[in-house]
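**Q** Generate a structure from the sequence data that follows.
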Amino acid sequence: MKKLHWSLLLSFLLASCFCIFGQGMAYFLSEYAVSVAPIYYLTGLTVAGIFLYVVSGLLLLLLIKRQEKVRTHRELYAIVLFTVAPAASLWAFFVTAMWWG
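**A** Presented below is the predicted three-dimensional model:
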């Protein structure tokens, strides 16, 4: 069960970083990695972030199904996921849409 908890936390934190700090990461990757327009990096980070939020939701459902009797931190995970994920995803989508014009 510890592996499932860590996978959930890692995917959630990575998705949050991609969605919230995607614009800065796009500029950094464009400058120091392959020299591509930052808009393509931002689009990829946004899609990856939203996908990782979906993965986090599925991992949370799996955690709830596996631990029927033990209720450690499940409610907290659900509250944080369902408040942060929509806000961060909408923010990332808005920023990406503004970049695309």
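
**Q** all contacts plus neighbour counts: C-alpha atoms, from now on.
**A** Will do.

**Q** Name the residues of the longest helix anywhere in the chain that come out as buried.
**A** Longest helix in the chain, counting residues (DSSP state H): helix 38-66. Residues of helix 38-66 classed as buried under the neighbour-count rule (16 or more other C-alpha atoms under 10 Å) are 38-39, 41-43, 45-50, 52-57, 59-60, 63-64.

**Q** With stretch 8-27 instead?
**A** For stretch 8-27, by 16+ other C-alpha under 10 Å, it's 8-9, 11-13, 15-16, 18-23, 25-27.

**Q** please give me the structure for this one as well, since I'd like to look at both together:
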Amino acid sequence: MKKFYGLLIGSFLLATIFCVFGQGIAYFLSEYFIPIWPVYYLTGLTILRFLLYLLTALLIFSSFKKQDSTYKYLEPIVVLLFITAFSASLWSLFVTAMWWG
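**A** Sure, this is the predicted structure:
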């Protein structure tokens, strides 16, 4: 049970961090790791963010499919996921599109 919530919240928070701080992370990776254009790092972070949000949604869907009553806190998490994921994803896609020109 704790592993499930840990994975759920961890993937959700990591995806949100990649959305909000993606530009700074892209500059950091370009400066201190392989020196390529930061737009490639930002694109990779955007794809990774999408996959992490998808993982979170799949975890929630699988728990609803089991209809387990012990996951009583999933309904507020679903609402939070859709509100945050939708707004952060739009912002991240906008920023990535602007970087590509």
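
**Q** Among the buried residues of stretch 8-27 of structure 1, which one lies nearest to residue 98 of structure 1?
**A** residue 23 (11.4 Å; C-alpha to C-alpha).

**Q** Would you mind confirming that the closest one is in contact with residue 42?
**A** Yes. Using C-alpha atoms under 8 Å, residue 23 of structure 1 is in contact with residue 42, at 6.0 Å.

**Q** Residue 100 of structure 2 versus the residue positioned nearest the centre of structure 2, what's the distance?
**A** With distances taken as C-alpha atoms, centre = their mean, the residue of structure 2 nearest its centroid is residue 15 (2.0 Å). Look at residue 15 of structure 2 and residue 100 of structure 2: by C-alpha to C-alpha, to the nearest Å, they are 21 Å apart.

**Q** now do residue 36 of structure 2
**A** Distance from residue 36 of structure 2 to residue 100 of structure 2, by C-alpha to C-alpha: 14 Å.

**Q** Among those two, which residue is more densely surrounded?
**A** Each of residue 36 of structure 2 and residue 100 has its neighbours counted (other C-alpha atoms under 10 Å); residue 36 has more, 13 against 10.

**Q** So the closest residue to the more buried one other than its chain neighbours: helix, strand or coil?
**A** Closest residue in space to residue 36 of structure 2, ignoring its immediate chain neighbours: residue 30 at 5.7 Å, by C-alpha to C-alpha, 6 or more residues apart in numbering. Judged by DSSP: H, G, I helix; E, B strand; the rest coil, the three-state class of residue 30 of structure 2 is helix.

**Q** okay but residue 30 of structure 2 is in contact with residue 42, surely?
**A** No. Counting by C-alpha under 8 Å, residue 42 is not a contact partner of residue 30 of structure 2; they are 9.9 Å apart.
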